[in-house]
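1. Sequence and computational prediction follow.
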Amino acid sequence: MSKPTSKIDIFTHIMPVRYREKLLKIAPPGLDIIVNVGSTPTLFDLNQRFRIMDKFDGLRQVLTLSAPPVEQIADPKQAEDLARLANDGLAELVHKYPDRFAAGVASLPMNNMDAALVELDRAVKDLKLKGVQVLTPVNEKPLDAPEFLPLFEKMAGYDLPVWIHPRRGQDYPDYRTEEESKCRVFSVFGWPYETTVAMTRIIFSGILETYPNLKLITHHCGGMVPFLRERVIGSYDRIFKDLKDDVRQRLSKPHVEYFRMFYNDTAINGNTSALMCAYEFCGAEHLLFATDNPFDTELGERNLRQVINAIEQMAISDAEKEMIFAGNARKLLALSS
């Protein structure tokens, strides 16, 4: 059995140098995610990043801006400026290192939607970025909030994907009687839950019915949906009739078919059985190689090693593995190589 050599890691994180310098000046002191940024040099040190990438044949990355989202740390005007700075930096990296970076993904000032839509046009038309990343929730607002619908309309028109990244902090308590989450529950389990909530709200709001060609990429392999698929199907089959009339009327086909419209990345730290579960739910056509680089115990190398190995061990054809490793990304992002 041959191993696919070309690999496009579709969900990696980075911080362009000038953006990082500006971020550290204006971010609130003690913000936990800023501490994380400082302890992960491969977010900004390209030499270290490239040394790790060189250990894996045929590897290129799609770059997204690392958290925090600009709208979390800046007022609407500052967020606009930060997004422009970040997007300029991403575009510069892709232009300078095309053999390393297959594409860049825009960030938008989601607390300033007029500016966000203008920046989206600039990012796609002028900078040639290949989509946008949104973090959910957006300053505690759901992605299906009416103010965000113009973004989905534009992305459907551009026929480019939206990368959905979950964002919960320690201030999301595990129980209502507490003030904060303990033992990192907010990220280890809360992020897949947040992804699942966002997917469900997008479906039942009718966004995918209105924009059937809209392409949405979930982080961490579709949250909980592929692994609880029979519960999802059975539960909504049972309660669908109890949903409000306007909710039911937004859907023209079974709810599970909308869940299968999402593209799901493989960034679950390497787990063949879990990937097979996702494969059985959405098919190879909707799985995308990703590692969440560089966030692991080895500055990105561990997840690369484990995720690649997990995909290679999947009981699927070589052609399907090639789709997951690179083919789907090329098609989705209209990449020439």
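-> Thanks, I have it.
2. rest of the way, CA atoms for contacts and neighbours
-> Will do.
3. next helix or strand past the host helix or strand of residue 231?
-> For residue 231, the element it lies in under DSSP states H and E is helix 229-239. Next in sequence after helix 229-239, counting helices and strands by DSSP H and E, comes helix 245-248.
4. now the helices for the stretch 101-250 of the chain?
-> In the stretch 101-250 of the chain, the segments counted as helices under DSSP state H, counting those that start in this stretch are 113-121, 149-158, 185-188, 190-204, 207-210, 229-239, 245-248.
5. could you say what helices and strands the second one packs with?
-> This points to helix 149-158. With contacts defined as 3 or more CA pairs under 8 Å, 6 or more residues apart in numbering; DSSP states H and E, helix 149-158 has no helix or strand neighbours.
6. Distance from that helix to the middle of the chain?
-> Centroid separation for helix 149-158 versus its chain: 17 Å, with CA atoms, centre = their mean, to the nearest Å.
7. which parts of that helix are buried?
-> Using 16 or more other CA atoms under 10 Å as the test for burial, helix 149-158 gives 151-152, 154-156.
8. repeat for the third one
-> Neighbour-count burial for helix 185-188, with 16+ other CA under 10 Å as criterion, is recorded at 185-187.
9. In a markdown table: those, plus distance to residue 62.
-> Shown next, in a markdown table, are the buried residues of helix 185-188 (distance: CA to CA, whole Å):
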| residue | distance to residue 62 |
| --- | --- |
| 185 | 28 |
| 186 | 26 |
| 187 | 23 |
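10. circling back: considering the buried residues of helix 149-158, which is situated nearest to residue 280?
-> Closest approach to residue 280 among the buried residues of helix 149-158 (CA to CA): residue 156, at 26.6 Å.
11. The structure to be compared is supplied as follows:
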Amino acid sequence: MEMRIDFHTHILPLDLPDLTGKFGQGRWPVLEQKCSCGADIMVSGELFRKVTDQVWDAKKRIQDMVAEGVDMQVLSPVPVTFSYWAPIEQALYISQFQNDFIAKTVNKHPDRFIGLGTVPLQDLKVAIDEMKRCKFELGLAGIEIGTNVNGENLDAPEFIEFFQMAEKWNIPLFIHPWETMAKDRTERNNFMYTIAMPSETALAAASLVWSGVMEKFPDLKICFAHGGGSFPYILPRMDQGWEVWPDLRKTSMPPSHYAHKFYFDSLNYDSRNIQYLIDCFGYKNVLMGSDYPFLLREIPPGKVIDDTLKLSDEVKANLLGRNALRFLNLE
């Protein structure tokens, strides 16, 4: 039977230190446990998100995996912990704390978990050093980064060396929305999650294809969360812009040429959207991902792929597991 690998899951250590107390006031996420089965993530004294014990308890995660037919999870940090706003020594501390925790969890359950680390992108030398440690010392399979760094899009010149080294070391990057655009207009109705995150992801992907980053680093492996957000659907409009504004071109080919190098998780909830991703980018560039263990996750993981009736068994096997192993260099 083919493996089912959930590429998009998040984990947070229960003993995450209270860095507000350690370093002084700041926007540090604090985990306040309310009971054995749940906790509140607090930021600046306000509730950011309620979480269940699945966010830190590996045994609970494995129980859910067995119940839902998932063989392995790819563990990545919760984006609120990226902390790109913080002084670099402090941001490195929380990055390394999480990276060590994820590596220990993977080492304890190597048949169940694959790990992704995180790095403090506000300082490129430190970020590159920690990326190197994640791969060559901790044995993590890739790095999760945010869609922007303190308001700077990922095509900013200061990030070029980071992408260069990720390509050189063959380290896959998982790009997840955080610090989304239009925050003042998306506070109500949780539009930050349903509208702003997909738009933020589209801007990150657009920045990388329009700027020439993907042309400069053709072997760079990048996967976008949430099916790429709105990016797949606005890509034809970007190509049209590239055609009609030759003075703005920074690449030799239109954006869609470079977008075909991207990978996307499958978290878009609709089999028609899955089919569109496959039609646009190929079935080998879509990885099953659920956003476990949060409220917006897909239950059971891979349901939308299973419900896409026109897919052959071979294609489904790639979507549900093989593609994740290939992306993470773990075939």
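-> Looks like it arrived, so ask away. Just so it is clear, the structure is predicted and the values come from calculations on it, not from any experiment.
12. Tell me how the two chains score on TM-score.
-> Superposed pair, TM-score by TM-score structural alignment, normalised by the length of structure 2: 0.87. Supporting alignment: 314 aligned residues with a CA RMSD of 2.4 Å.
13. related to what we said a few turns ago, so of the helices of the stretch 101-250 of structure 1, which one's packed in deepest?
-> Here the criterion is mean neighbour count by mean count of other CA atoms under 10 Å, and of the helices of the stretch 101-250 of structure 1 the winner is helix 190-204, at a mean of 20.
14. Let's verify residue 293 of structure 1: helix, strand, or coil?
-> coil (DSSP: H, G, I helix; E, B strand; the rest coil).
15. How about the contacts made by it?
-> By CA atoms under 8 Å, 6 or more residues apart in numbering, the contact set of residue 293 of structure 1 is 11-13, 299-301, 303-304.
16. switch the cut-off to 6 Å
-> 12, 300 (CA atoms under 6 Å, 6 or more residues apart in numbering).
17. where's it relative to residue 276 of structure 1, distance?
-> From residue 293 of structure 1 across to residue 276 of structure 1, the span is 22 Å (CA to CA, to the nearest Å).
18. got it, and residue 197 of structure 1?
-> Counting by CA to CA, the gap from residue 197 of structure 1 to residue 276 of structure 1 is 22 Å.
19. now residue 230 of structure 1
-> 15 Å.
20. Over to residue 314 of structure 1?
-> 7 Å.
21. between those two, which one's more packed in?
-> Using other CA atoms under 10 Å, the more surrounded residue of residue 314 of structure 1 and residue 276 is residue 276, with 21 against 18.
22. mean distance, the strand or helix carrying the more buried one to its aligned residues in structure 2?
-> According to DSSP H and E, residue 276 of structure 1 maps onto helix 272-282. Taken against structure 2, helix 272-282 of structure 1 registers an average deviation of 1.1 Å after superposition, with mean CA distance after the TM-score superposition for structure 1.
23. what angle separates that helix from helix 229-239?
-> Relative orientation of helix 272-282 of structure 1 versus helix 229-239 (axes from the mean of the first three to the mean of the last three CA atoms, to 10 degrees): 40 degrees.
24. how about helix 272-282 of structure 1, aligned to which bit of structure 2?
-> The alignment of helix 272-282 of structure 1 onto structure 2 (TM-score structural alignment) covers residues 271-281.
25. all strands in the stretch 1-150 of structure 2, in order from the N-terminus.
-> 5-11, 29-35, 38-43, 46-52, 72-77, 113-118, 142-146, 148-149 (DSSP state E, counting those that start in this stretch).
26. closest to residue 186 of structure 2 out of those strands?
-> Closest to residue 186 of structure 2 of these is strand 46-52 (CA to CA; 14.7 Å).
27. Packing partners of that closest one?
-> strand 38-43 (3 or more CA pairs under 6 Å, 6 or more residues apart in numbering; DSSP states H and E).
28. Just checking the distance from the strand it packs on to the centre of its chain.
-> In terms of CA atoms, centre = their mean, the centre of strand 38-43 of structure 2 is found 21 Å from the chain centre.
29. just stretch 115-125 of structure 1 next, same as before
-> For stretch 115-125 of structure 1, the distance to the chain centre is 19 Å (CA atoms, centre = their mean).
30. try stretch 314-332 of structure 1
-> Relative to its chain's centre, stretch 314-332 of structure 1 lies at 18 Å (CA atoms, centre = their mean).
31. One more: stretch 52-67 of structure 1?
-> On CA atoms, centre = their mean, the centre of stretch 52-67 of structure 1 falls 15 Å from that of its chain.
32. picking up where we left off before, for the helix holding residue 276 of structure 1, list every residue counted as buried.
-> By 16+ other CA under 10 Å, the buried positions in helix 272-282 of structure 1 come out as 272, 274-279, 281-282.
33. Stretch 65-79 of structure 2 too?
-> 65, 70-79.
34. Format the buried residues of helix 149-158 of structure 1 as JSON lines; extra columns: distance to residue 333 of structure 1.
-> Shown next, in JSON lines, are these (distance: CA to CA, whole Å):
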{"residue": "151", "distance to residue 333 of structure 1": "18"}
{"residue": "152", "distance to residue 333 of structure 1": "16"}
{"residue": "154", "distance to residue 333 of structure 1": "16"}
{"residue": "155", "distance to residue 333 of structure 1": "12"}
{"residue": "156", "distance to residue 333 of structure 1": "13"}
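35. Alignment lookup: residue 136 of structure 1 to structure 2.
-> So residue 136 of structure 1 corresponds to residue 147, using TM-score structural alignment.
36. Over to residue 114 of structure 1?
-> Match for residue 114 of structure 1 (TM-score structural alignment): residue 125.
37. Now check structure 2 for the residue matching residue 189 of structure 1.
-> By TM-score structural alignment, residue 189 of structure 1 lines up with residue 195.
38. State the number of residues packed around the nearest residue to its match once chain neighbours are set aside.
-> Nearest residue to residue 195 of structure 2, sequence neighbours excluded (CA to CA, 6 or more residues apart in numbering): residue 186, at 7.6 Å. When counting by other CA under 10 Å, one arrives at 16 neighbours for residue 186 of structure 2.
39. No more questions from me, cheers.
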